[in-house]
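**Q** Just to be clear, the model below is a prediction. Sequence and coordinates:
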Amino acid sequence: MKKTPFRLTPYQVQWLLIVGFVSVGYALYLRYLAIEFSTVALACDAGLRTVLCTSRSVATALFKNNVFGIVAVVIAALHVIRPSIVLLTGGLIVAGLGIVLYNVALSGIAIGLLILGFARPAPATA
């Protein structure tokens, strides 16, 4: 049985660039303008009910329990076993969120595994 290498088309690369920038951009927004910004933190802790405060509390609960890193490693391991654009997209989103939102170690391992998903034997030449 011959395995073909996993290669991305130019459209898939553009899709991954857009998804990566949006996920890391949202994580930066959430970290610096919701979690670490003192006026927003004080308002949310005082009981303000907005979408930003809900996003802040969900993100805080997720990164305190290393959910971003664990999910990123699981998706990346599945991508190494069976590479697909869907797994690569999901892994990129979760790993980008994890790197910015304090789950650096596991998300870094996941990024390494996502890159390893491209390591397939070269096609044999005749």
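**A** Thanks, I have it.

**Q** Please count neighbours and contacts with C-alpha atoms only from this point.
**A** Will do.

**Q** following the lengthiest helix in the chain, which helix or strand comes up?
**A** The longest helix of the chain (DSSP state H) is helix 10-30. Counting by DSSP states H and E, the next helix or strand C-terminal to helix 10-30 is helix 38-45.

**Q** residues making contact with that following helix?
**A** With contact meaning CA atoms under 8 Å, 6 or more residues apart in numbering, helix 38-45 is reached by Leu33, Ala34, Ile35, Cys53.

**Q** can you pick the most crowded of these?
**A** Ile35 (23 neighbours; other CA atoms under 10 Å).

**Q** right, and that residue touches Arg56 too?
**A** Yes - counting by CA atoms under 8 Å, Arg56 is a contact partner of Ile35 at 6.1 Å.

**Q** surely Leu106 meets Ala72?
**A** Yes - the pair Leu106 / Ala72 is scored as a contact, 7.5 Å apart, by CA under 8 Å.

**Q** this is the comparison structure:
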Amino acid sequence: MNQRNFLPGARAWNVILVLGGFALGWAIYMRYALVEQSAVGLACLGVETGSCIARRTVIELFGYSAFGIAALATSIIQLIRPSIPMFTLALMATAAGLVMYNNNLSGVAAGLLLISFARPWRGARD
């Protein structure tokens, strides 16, 4: 039985691009509008708003390299057993990790995502 390599179809690519763009946009907003702004940091010293809680959570997750670890873990799962939902999650985590200061692990995850296109795919339609 000859199996094709992992390659999503046109409809799947539309969903992947929209969700990947959403994750990238969220990460850019969090980094440049909330985390890096010193005025926001000073405003959040004594206030508990939703933005301040999100800012504090993102900073804590960055401290533990959670974005990079999530990107690497999902990319390894995608490499072992390719599927469209796992590829989408790995792409979203990698995009967020690259923007949110976890470049080392997210860069490796991006490389693994590229390699996953060479893997045989059981979900391929002939």
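**A** Ah, there it is. Note that this is a predicted model, so its numbers are computed, not measured.

**Q** hang on, the earlier thing: of Leu106 and Ala72 of structure 1, give the one with the bigger neighbour count.
**A** Using other CA under 10 Å, the more surrounded residue of Leu106 of structure 1 and Ala72 is Ala72, with 30 against 21.

**Q** Need the counterpart of the more buried one in structure 2.
**A** Under the alignment defined by TM-score structural alignment, Ala72 of structure 1 is paired with Ala71 of structure 2.

**Q** wait, what's in contact with its match?
**A** Ala90, Leu91, Met92, Ala93, Thr94, Gly97, Leu105, Ser106, Ala109.

**Q** which residue is nearest the centroid of structure 2?
**A** In structure 2, the residue lying closest to the centroid (CA atoms, centre = their mean) is Ala93, at 1.5 Å.

**Q** quick one: that one and Ala66 of structure 2, what's the gap?
**A** Counting by CA to CA, to the nearest Å, the separation of Ala93 of structure 2 from Ala66 of structure 2 is 10 Å.

**Q** just Gln37 of structure 2 next, same as before
**A** Taken as CA to CA, the span from Gln37 of structure 2 to Ala66 of structure 2 is 21 Å.

**Q** These two - which one has more neighbours?
**A** Set side by side, Gln37 of structure 2 and Ala66 show more neighbours around Ala66, with 18 against 12, by other CA under 10 Å.

**Q** Which one (most neighbours) among the contacts of Ala71 of structure 2?
**A** Busiest of those [other CA under 10 Å] is Thr94, holding 32 neighbours.

**Q** Is that residue in a helix, a strand, or coil?
**A** Three-state assignment for Thr94 of structure 2 (DSSP: H, G, I helix; E, B strand; the rest coil): helix.

**Q** what's the answer for the one 4 residues further on, then?
**A** Reducing the assignment at Leu98 of structure 2 to three states with three-state DSSP gives helix.

**Q** wait, it sits on Val108?
**A** No - contact between Leu98 of structure 2 and Val108 fails when scored by CA under 8 Å: they sit 10.4 Å apart.

**Q** neighbour count winner among those two?
**A** Leu98 (22 against 16).

**Q** And that one? What does it align with in structure 1?
**A** Under the alignment defined by TM-score structural alignment, Leu98 of structure 2 is paired with Ile99 of structure 1.
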